[in-house]
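J.: sequence plus predicted model, see below.
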Amino acid sequence: MSWTTRIAAATPAHRDRTIDALRAVAIAGVILGHWLVSAVVSDPGRPAAWHGASPLQDSPALIPATWVLQTLGLFFFAGGYSAALSIRGKAYRPWLTTRLTRLARPVAVFAAVWVPAMLLLQVTGAPDSTRHVVRSLITHPLWFLLVYLVLTVVTPLLRRRLWLLAPLVAIVAVSDLYRLNGLVAPIGWAVPYLLGMALAEGRLPRRIGVILAPAGVVAGVVLVVGLGYPASAVGVPGDGWSNLNPPTLFALALAAAQIGLFLLLRPRLAQWLRRPVVWAPVALLNLAAMTLFCWHQSALLLVTFGGLLVGPLPGLLDAPTGAWPLYRLLWLPVFALVLLGLWSLFHRWETGPTVKSRTQTGPASPRVGPVQDVDAGGETQKVAVGDGER
């Protein structure tokens, strides 16, 4: 029996695989988006002195790519679905403790590595600009985990309160009008989170996708063309206004379009995910989601530090102009390989203990390897991995 078949056989029949696929897409979008727009530029006179830049500054033609790769709305939508499903029939305190522990464990390990690393950079005399770039890259993803934590804590207050969508959107509109700071972020991301909860509670039928998808597209066009919102779904240095900090009405319009498209494609996606060869990578990515999210910018930084040994290379440590985006695409497999190495070191703190079990499908069935019982965003997921794999 192949490893893909073993994983499919160990997955509970009741598990909604489309949500796992959505979460996998969201995590992949965040990682690829950060790798493609996070340019670290070395000073020609002082190679160790870095500053951050973005290819979006000089290549506005790349902006449509941000509409695809900015998937935080899907991330919080999947989180809301999982929270609503996992809290059913459970006392609040133990439920919250379990979820926060699973969130805090990989973050604590991440901090245990990077806090002394940042002190080391300071002690060794790394330029202030370099330390600023490193600090920004490693802490930026944690901001969204903090928002996710806040929404997890208030999950009981949001349950079965779909009517909150209107006041939440109104608060985001006021935030846009007065350019309020990032403290409004939990309110903005509560919108897709609430929609995810509604889906878990059976209150978001597929036909709503026919409304959400085009409404999100139309609203986005009106906001950009008619009201002067930034066209980029992510922040662009020098713009002075970002659609992410805090999330604006444009970010919510994009989330609505993406969620609507998901609802429309969900039945076909569910059929596709019944194939073991399709489902297995999705399941494994869900098991590694937190580790990958925490460490993906560390992978970029490790490769960038290695680039200091040979000097600026196309797509690495050079200014993000001209053909830089094409060269950066060639670096993606390198970043991914380093991230895989980081995952192999740190994933055990995400998955927790493993429980060995044997599953037989017949007299000649091979043994299924250790079963990892993991909360991949809310629902308990049992996934068998190959013999000897952890």
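T.: Structure received.

J.: switch to C-alpha atoms for all contacts and neighbour counts from now on
T.: Will do.

J.: need the longest helix for this structure.
T.: Longest helix of the chain, by residue count under DSSP state H: helix 92-123.

J.: helix or strand right after that helix?
T.: Using DSSP states H and E, the helix or strand that follows helix 92-123 in sequence is helix 128-153.

J.: quick one: contacts of the following helix or strand past that following helix?
T.: As assigned by DSSP H and E, the chain's next helix or strand after helix 128-153 is helix 155-158. When contacts are defined by CA atoms under 8 Å, 6 or more residues apart in numbering, helix 155-158 is touched by residues 83, 84, 92, 164, 194.

J.: likewise for stretch 333-348?
T.: Residues contacting stretch 333-348 (CA under 8 Å, 6+ apart): 106, 109, 288, 291, 292, 295, 296, 298, 299, 300, 302, 303.

J.: next: stretch 166-175.
T.: 181, 184, 187, 188, 190, 191, 247, 248, 249.

J.: distance of the first one from residue 175?
T.: Right, residue 181. In this view, residue 181 and residue 175 are 8 Å apart by CA to CA, to the nearest Å.

J.: who's more crowded, these two?
T.: Ranked by neighbour count (other CA atoms under 10 Å), residue 181 and residue 175 place residue 175 first, with 20 against 12.

J.: what helix or strand is the more buried one located in?
T.: In this structure, residue 175 is located in helix 165-178 according to DSSP H and E.

J.: how distant is that helix from the center of its chain?
T.: How far helix 165-178 lies from its chain's middle: 24 Å, per CA atoms, centre = their mean, to the nearest Å.

J.: got another one to weigh against that:
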Amino acid sequence: MLDLAGRRTVARIEAMTPPGRDRGVDALRALAIAGVVLGHWLVTAWVPGPGGTVSVSSPLAFMPELAPLSWVLQTLAVFFFVGGYAAARSLRAAGDPARARAAGPARARTDGPARAVGPAWVRARMGRLLRPVVPLVLVWAGIAAGLALHGAPYTTIRALALPALGPIWFLAVFAALTAAAPLLLRLRPGVTAASAAAVVLIVDAIRFGLDGPAWLGWVNLAAGWLVPYMLGLGWAEGGFASRRTAVALLAGGLAGTAVLVAGFGYPASMVGVPGAEVSNLSPPTLAAVAFGTAQVGLALLVRGPLERLMRRPRLWAVVALVNLSAMTIFLWHLTAAAVTALAALRFGAVPGLLTPPARLGWLPDRLVWLPVFAALLALAWTVTRRLNDRVSRST
């Protein structure tokens, strides 16, 4: 039961929500963020070694039968899909606010006025996306410096910092696609998404079929995530709205993923596994693109039911709060886990935190630590929100 303050918060959020707000899309974004956070918290492990070293590991490296866990919790494609949709809607509102208010949740093509505000819109978006990165980088610069001064091995510093700073890579790609959104809206979404998928196919063929250079795979970092982002732009423009299209994307994506994994040797895990020769995610492979397409199809199918579910004020309040904090949650969730592991190093082998994730019982042990991670993430959210408020007031 909610106390009086909780009920007032729920009522205030409900009252402040515009009538035309697409709550189903907000629910999709919240689910995507939750999937990323929970997935990382469950598969990122730190293992102490000799001489004070620490290495990164994953239960997927020891128990490949857990790969289906990554199919549920690797939701980045939905994140990019909803990001494309939101960018198109925001550009339309900036170009013609009256038309955007009248349209409500309906989706019509973005026209000239929306595109004309592109530069100002991009500057505002970049500020919102990139401002939370600065405190994160400063915190880890301080942690790394402190560890180095206390004689921590470089491998230990790297093992703690790299996963925590990993979200910046994806945010950088997301920011680049967002900056390009006014131009991308001039293109045909379906054709552009298919062309980007073709680029991923060609890159993978060269890398894996012709023994091409590994660095070429990083072309897929932009091309791979452009696919769901363009589908999101197209959805906001009135495309991909039919149930038949959603089912085709879901079925086609699943079939393509199955063929690539079973017939062409792509990893079954949709997240990176330490020590694995090939990762589906770093950089994205054709299997990741196919799987992401299936996720987009599923998102289109469940958006309607989610919209109806979000009419419940308490559920909507949770989703609204997650959306307001999406970037902070995304950027800081692995820092919460890494800082917990760092603080526990003095205690040696801590079950579920600083032990090899080599047995099934490791997962229940890790679940015990999730409330600690969540508490630290909430603390990071509180601190960064205050910092952002001060920056906003001073500019």
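T.: Now that the structure is in, tell me what you want to look at. Note that the coordinates shown come from a computational prediction; the quantities given were computed from them, not determined experimentally.

J.: just the ones of the contacts of stretch 166-175 of structure 1 in helices?
T.: Filtering those for helices - DSSP H - leaves 187, 188, 190, 191, 249.

J.: which of these sit farthest apart?
T.: Farthest apart among these by CA to CA are 190 and 249. That separation is 12.7 Å.

J.: surely residue 330 of structure 2 meets residue 37?
T.: Yes: using CA atoms under 8 Å, residue 330 of structure 2 is in contact with residue 37, at 7.1 Å.

J.: which of these two has more neighbours?
T.: Neighbours were counted for residue 330 of structure 2 and for residue 37 using other CA under 10 Å; residue 37 has more, 21 against 18.

J.: ok, the more buried one - contacts?
T.: By CA under 8 Å, 6+ apart, the residues touching residue 37 of structure 2 are 329, 330, 333, 334.

J.: closest one of those to residue 313 of structure 2?
T.: Minimum distance to residue 313 of structure 2 across the contacts of residue 37 of structure 2 is 22.1 Å, recorded for residue 329 (CA to CA).

J.: mind checking what the closest one lines up with in structure 1?
T.: With TM-score structural alignment as the criterion, residue 329 of structure 2 lines up with residue 292 in structure 1.

J.: I'd like to know how many residues surround that match.
T.: Using other CA under 10 Å, residue 292 of structure 1 has 25 other residues around it.

J.: could you do the one 5 residues further on as well?
T.: Counted with other CA under 10 Å, the burial measure for residue 297 of structure 1 works out to 24 neighbours.

J.: toward the C-terminus from the helix or strand it falls within, list the very next helix or strand.
T.: Element membership of residue 297 of structure 1, judged by DSSP H and E, is helix 289-307. Per DSSP H and E, the first helix or strand lying C-terminal to helix 289-307 of structure 1 is helix 324-346.

J.: just give me the mean distance for that following helix relative to structure 2.
T.: Taken over the aligned residues, the distance from helix 324-346 of structure 1 to structure 2 averages 1.3 Å (mean CA distance after the TM-score superposition for structure 1).

J.: how about that helix: buried residues?
T.: Neighbour counts over helix 324-346 of structure 1 (16 or more other CA atoms under 10 Å) mark 324, 325, 328, 331, 335, 336, 338, 339, 340, 342, 343, 346 as buried.

J.: residue 241 of structure 1: which of these is nearest?
T.: residue 325 (23.2 Å).

J.: that closest one matches what in structure 2?
T.: Under the alignment (TM-score structural alignment), residue 325 of structure 1 pairs with residue 363 of structure 2.

J.: contacting residues around that match?
T.: By CA under 8 Å, 6+ apart, the contact set of residue 363 of structure 2 is 42, 352, 357.

J.: what's the burial count for the aligned partner of the second one in structure 1?
T.: When you say that, I think you mean residue 352 of structure 2. Residue correspondence to structure 1 (TM-score structural alignment): residue 352 of structure 2 is matched to residue 315. Residue 315 of structure 1: 22 surrounding residues under other CA under 10 Å.

J.: now do residue 280 of structure 2
T.: Residue 280 of structure 2: 19 surrounding residues under other CA under 10 Å.

J.: distance of it from residue 152 of structure 2?
T.: Counting by CA to CA, the gap from residue 280 of structure 2 to residue 152 of structure 2 is 32 Å.

J.: now do residue 293 of structure 2
T.: 43 Å.

J.: comparing those two, which residue is more hemmed in?
T.: Taking other CA under 10 Å, residue 293 of structure 2 and residue 152 do not tie; residue 293 has more neighbours (28 against 17).

J.: need the contact list for the counterpart of that one in structure 1.
T.: Mapped onto structure 1 by TM-score structural alignment, residue 293 of structure 2 lines up with residue 256. Counting by CA under 8 Å, 6+ apart, residue 256 of structure 1 touches 73, 192, 212, 213, 215, 216.
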